[in-house]
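[1] model the structure of this input:
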Amino acid sequence: MNFKDIILLLHPIIAVTVVFPLIGIVLNRALQVRQRRLETIATGKSKIPPVAGQEHTQLGRWLTGSVVGIVLIALAYAIFSNVFENQVWLKSSFQVIFIVLIFAATIGSTILLYKAKANDKKWRGVFATLTGMGLVILGCQDGVYRLTDKWYMSHYYYGITAALLMIVSVAILPEIYKDKSNVWRKVHIAANCLALLLFFGLGVTGTLSLLELPLNWQKGYVNQLYQKQCEVNPCVITNPAIPDKP
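    Below you'll find the predicted structure:
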């Protein structure tokens, strides 16, 4: 594998070693927090320590940052691979500069969202919106494997939607503790339940994407096979015959 292949695999590596373990831990802490709340209401005390709530909040923020980070890594690989392969900077230098600025603005907005104080409701909304807009704009660039005609099994659409839901969860987090009617808590639970389902879908669609996007050393063979098969039948590609060893 060359350096480009390593960058391609960086996204699934971080997802498997960081994001999905964090999802399990955050879900565990969320269930503990809910159980503690119910036990406290029922009996006035609970065996679950209060620190479970703090851990859930902190790990949830780490999870959101990790999700946004790996989405940006995947988008950067796809976009800049297209830029270098098609020499986009020679045809439209402004487009390349615009893309770089959007990346910088998205990263900056994410950092500022995390630094926004609990009483800065307006700024949290602004930075969350800018972060989400940045991800969507970058996802619309050439080179991104979107699979729009089969959106229901698209790794891109699952990932972008999950990232947007996580960003919303971080933005509304301080409101959960201020709202006595539990409306924001219910929004938080609904958004994260949907995100959890999307993460399960990402495990499936991510595996499919790894099979559909060949590594650099495989591209020549795959393209050659595709071209030969399409001369006969544009819609069917069969496995190549492997000769027996002498």
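
[2] from here on, just use CA atoms for contacts and neighbour counts.
    OK.

[3] and the longest helix along the chain, what's buried?
    Identified as the longest helix of the chain according to DSSP state H is helix 51-85. Burial within helix 51-85, assessed by neighbour count using 16 or more other C-alpha atoms under 10 Å, is assigned to 52-53, 55-57, 59-83.

[4] what's near enough to touch residue 139?
    The contact partners of residue 139, taken as C-alpha atoms under 8 Å, 6 or more residues apart in numbering, are residue 75.

[5] where's it relative to residue 72, distance?
    9 Å (C-alpha to C-alpha, to the nearest Å).

[6] again, but for residue 173
    For residue 173, the distance to residue 72 - C-alpha to C-alpha - is 23 Å.

[7] do the same with residue 225
    Separation of residue 225 from residue 72 (C-alpha to C-alpha): 32 Å.

[8] can you classify residue 142 by secondary structure?
    Look at residue 142: counting by DSSP: H, G, I helix; E, B strand; the rest coil, its state is coil.

[9] what is the neighbour count of it?
    14 (other C-alpha atoms under 10 Å).

[10] list the contacts of the closest residue to it other than its chain neighbours.
    Spatially, and ignoring its direct neighbours in sequence, residue 142 is nearest to residue 79 (6.4 Å; C-alpha to C-alpha, 6 or more residues apart in numbering). Neighbour list for residue 79: 141, 142, 143, 144 [criterion: C-alpha under 8 Å, 6+ apart].

[11] what residues are up against the first one?
    Counting by C-alpha under 8 Å, 6+ apart, residue 141 makes contact with residue 79.

[12] the protein: strands as residue ranges?
    Taking DSSP state E, the chain contains no strands at all.

[13] now the helices for it?
    Using DSSP H, the helices assigned to the chain run over residues 3-14, 20-43, 51-85, 88-91, 93-115, 121-139, 155-178, 183-212, 216-230.

[14] based on its surroundings, how many neighbours for the closest residue to residue 169 other than its chain neighbours?
    What sits nearest to residue 169 in space, not counting adjacent residues and going by C-alpha to C-alpha, 6+ apart, is residue 188, at 5.8 Å. For residue 188, the count of nearby residues is 20 (other C-alpha under 10 Å).

[15] my guess is residue 163 contacts residue 63. True?
    No: using C-alpha atoms under 8 Å, residue 163 is not in contact with residue 63, being 9.9 Å away.

[16] would you do the same for the sequence below? I want to compare the two.
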Amino acid sequence: MTAINWLALLHPVLMILFVYPVVGATIRLGLLVRERRLGITKQLAAVPVEHSDHGRWLTVAVVVVVLIAFVYSFLKAWFDPALAFSGGLQRLALLLLVAAGSLGSVLALAQVKRPPLRAIFALLTWAGVLGLGSEPEIWRLSDNPFSAGFWGSHYWSGVLLTGLLLFSLAARPEIHSSVRMRRLHVTSNVLVAILLAVQAISGTRDLLGY
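    Sure, this is the predicted structure:
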């Protein structure tokens, strides 16, 4: 196997070995937090903190594996003459720079406290993902939201999943302090769970070439 082949494996391998186990732990901790808040069961005071930490790790991990998939697509097109990568080395360097900037933004989002900074870094990360994903090297079933291919696209469900996770990470303090935000958080993460199942199905389909 070539280095590009190994890079191709990183995206699904990291999803299976890290992201999905962290998803399970995050959901479980979230249920415990809800039981603690409602007085159903007694939980340690550290449980909400652990739930928040797991959510942060999950969001950063999802952004990382998405960026790995994008970088793989760009490098594959660059090294394969049949794919005719346009723009040359200058465009490739710019794409890699945007990927590095998106990574830096999500890492900053995981650390900053002030609301404006959280909003800025969340938007910068998602804008980077959307911008990179709009490049012709990124395969999508359809860009038409009125077609079935759009809703079955691994790319578009992944973009929506990433955006929802970035929202939850950016709004962590508000979720802790507001009942309305907690309800919105629960609703959005039900959708996240559905999208993760869709990602598993569509990703496997794409790997099989269907």
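
[17] where in structure 2 does the longest helix of structure 1 fall?
    Aligning helix 51-85 of structure 1 against structure 2 (TM-score structural alignment) gives residues 46-80.

[18] what's the spacing between that stretch and its chain's center?
    Averaged C-alpha coordinates place stretch 46-80 of structure 2 at 6 Å from its chain's average position (C-alpha atoms, centre = their mean, to the nearest Å).

[19] can you check stretch 115-131 of structure 1 too?
    Mean C-alpha position of stretch 115-131 of structure 1 versus that of the full chain (C-alpha atoms, centre = their mean) differs by 20 Å.

[20] how about the aligned partner of residue 128 of structure 2 in structure 1: what's its closest non-neighbour residue?
    Mapped onto structure 1 by TM-score structural alignment, residue 128 of structure 2 lines up with residue 134. Once flanking residues are discounted, residue 134 of structure 1 sits nearest to residue 106: 5.1 Å by C-alpha to C-alpha, 6+ apart.

[21] can you count the residues close to the alignment partner in structure 2 of the one you found?
    In structure 2, the residue matched to residue 106 of structure 1 (TM-score structural alignment) is residue 102. Number of residues near residue 102 of structure 2 (other C-alpha under 10 Å) recorded here: 25.

[22] now do residue 164 of structure 1
    By other C-alpha under 10 Å, the residues close to residue 164 of structure 1 number 22.

[23] same question for residue 162 of structure 1.
    24.

[24] my guess is it contacts residue 201, does it?
    No: contact criterion C-alpha under 8 Å: residue 162 of structure 1 and residue 201 do not qualify, at 10.2 Å.

[25] okay but the match of residue 106 of structure 1 is in contact with residue 130, surely?
    No: contact between residue 102 of structure 2 and residue 130 fails when scored by C-alpha under 8 Å: they sit 10.4 Å apart.

[26] ok, residue 139 of structure 2 to residue 21 of structure 2 distance?
    Noted for residue 139 of structure 2: a distance of 27 Å to residue 21 of structure 2, by C-alpha to C-alpha.

[27] ok, the two, which is more surrounded?
    More crowded of residue 139 of structure 2 and residue 21, by other C-alpha under 10 Å: residue 139, with 15 against 12.

[28] show me what that one lines up with in structure 1.
    In structure 1, residue 139 of structure 2 lands on residue 145 (TM-score structural alignment).

[29] give the contact list for the closest residue to its match other than its chain neighbours.
    Leaving aside its chain neighbours, residue 145 of structure 1 sits nearest to residue 156 (7.0 Å; criterion: C-alpha to C-alpha, 6+ apart). By C-alpha under 8 Å, 6+ apart, the contact list for residue 156 of structure 1 reads 145, 146, 147.

[30] so what's the residue count around the last one?
    To tie it back to what came earlier, the one meant is residue 147 of structure 1. By other C-alpha under 10 Å, the residues close to residue 147 of structure 1 number 14.

[31] not counting residues beside it along the chain, what's closest to it?
    Distances taken as C-alpha to C-alpha, 6+ apart place residue 154 nearest to residue 147 of structure 1, at 5.6 Å, with adjacent residues excluded.

[32] how far off centre is stretch 155-168 of structure 1?
    In this view, stretch 155-168 of structure 1 has its centroid 6 Å away from the chain centroid, taken as C-alpha atoms, centre = their mean.

[33] stretch 11-27 of structure 2 too?
    Taking C-alpha atoms, centre = their mean, one finds stretch 11-27 of structure 2 lying 11 Å from the centre of the chain it belongs to.

[34] quick one: buried residues of that stretch?
    11, 12, 14, 15, 19, 20, 22, 23, 25, 26, 27.

[35] again with stretch 162-178 of structure 1
    With burial defined by 16+ other C-alpha under 10 Å, the residues of stretch 162-178 of structure 1 counted as buried are 162-176.

[36] cool, and stretch 195-205 of structure 2?
    195, 196, 198, 199, 202, 203.

[37] residue 135 of structure 1 reaches residue 104, doesn't it?
    No: taking contacts as C-alpha under 8 Å, residue 135 of structure 1 lies outside contact range of residue 104: 11.3 Å.

[38] so what's the match of residue 106 of structure 1 up against?
    124, 125, 126, 128, 129.

[39] from residue 109 of structure 2, how far out is the closest residue to the second one other than its chain neighbours?
    Residue nearest to residue 125 of structure 2 in three dimensions, not counting chain neighbours: residue 102, with 4.8 Å by C-alpha to C-alpha, 6+ apart. Relative to residue 109 of structure 2, residue 102 of structure 2 is positioned 10 Å away (C-alpha to C-alpha).
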